[in-house]
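Visitor: following is a predicted model, sequence given first.
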Amino acid sequence: MVKPDQVEAMIKEQLPDAQIQVYTNDGEHYEAVVISAQFEGKNLVQQHQMVYAAVREAMDSNAIHALALKTYTPASWAAAGQPV
């Protein structure tokens, strides 16, 4: 079973500047909020592809069954009323 902090570390390896929050209820289905300046100029699909690339190996091996994502640039996170 992959722990949320391990998922966070995988994403952080690909997006070192990211602020990441990972949640799970059952150890197979995860939700992540990822805030990264590397998302600037990328559409939502491209942002998600960047995160999925970071966890691809764990998903391919079914260690992670599902990952729901919410991705933001620092500006879009702040615009949503959240502190950066």
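Guide: Sure thing, it's come through.

Visitor: could you use CA atoms for every contact and neighbour count after this?
Guide: Noted.

Visitor: ok, V22 to G41 distance?
Guide: From V22 over to G41 the distance is 24 Å, taken as Cα to Cα, to the nearest Å.

Visitor: ok, A32 next?
Guide: 21 Å.

Visitor: tell me which of these two has more neighbours.
Guide: The neighbour count for A32 versus G41, taken as other Cα atoms under 10 Å, is higher for A32 (20 against 10).

Visitor: in a strand, the more buried one, correct?
Guide: Yes - using DSSP: H, G, I helix; E, B strand; the rest coil, the secondary structure at A32 is a strand.

Visitor: just the strands in the protein please.
Guide: When assigned using DSSP state E, the strands of the chain occupy the ranges 19-24, 29-35, 66-72.

Visitor: one more structure, for comparison:
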Amino acid sequence: METEAVAQLIRAGIPNAEVQVSGDGSHFEALIVSEVFEGLTPIKRQRLVMETVKTQIASGELHALSIKTQTPAQHAGSGVC
């Protein structure tokens, strides 16, 4: 898979999210910033993101996805672009 394909899957499942993905074809890292994460526990945030790529994980097309989630307020204070 390409990084942009992974990003598009996440964006489709979490509309209006800011998504940055890096990786090498089967192992990816994603930073997702969305208001939807407000008030959710870290595990609920992870599950929400994993739901967007579950078909690709199940098929083996996507082997591993490391996820970092932030609300817009957390992102603004993180210094991460």
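Guide: Looks like it arrived, so ask away. Just so you know, these numbers come straight off a predicted model, no measurement behind them.

Visitor: what does E28 of structure 1 correspond to in structure 2?
Guide: Per TM-score structural alignment, the equivalent position to E28 of structure 1 in structure 2 is S26.

Visitor: could you double-check that its match sits in contact with L62?
Guide: Yes - between S26 of structure 2 and L62 a contact is recorded at 5.1 Å, counting by Cα atoms under 8 Å.

Visitor: neighbour count for these two, which is higher?
Guide: Regarding S26 of structure 2 and L62, a neighbour count based on other Cα under 10 Å identifies L62 as having more, with 19 against 15.

Visitor: so which residues of structure 2 form helices?
Guide: Shown for structure 2, the helices assigned by DSSP state H span residues 3-13, 42-52, 54-59, 72-78.

Visitor: now the first one on structure 1. Mean distance?
Guide: Averaged over the aligned pairs, helix 3-13 of structure 2 sits 0.6 Å from structure 1 after superposition, using mean Cα distance after the TM-score superposition for structure 1.

Visitor: separation between the aligned partner of E51 of structure 2 in structure 1 and A80 of structure 1?
Guide: Aligned against structure 1 by TM-score structural alignment, E51 of structure 2 finds its counterpart in A53. To A80 of structure 1, A53 of structure 1 is 26 Å away according to Cα to Cα.

Visitor: next one: Q19 of structure 1
Guide: With the distance defined as Cα to Cα, Q19 of structure 1 ends up 15 Å from A80 of structure 1.

Visitor: contacting residues for Q19 of structure 1?
Guide: The contact partners of Q19 of structure 1, by Cα atoms under 8 Å, 6 or more residues apart in numbering, come to V34, I35, S36.

Visitor: quick one: which of the residues you listed has the most company?
Guide: Note: the member of the contacts of Q19 of structure 1 with the most neighbours is V34, at 25 neighbours, neighbours being other Cα under 10 Å.
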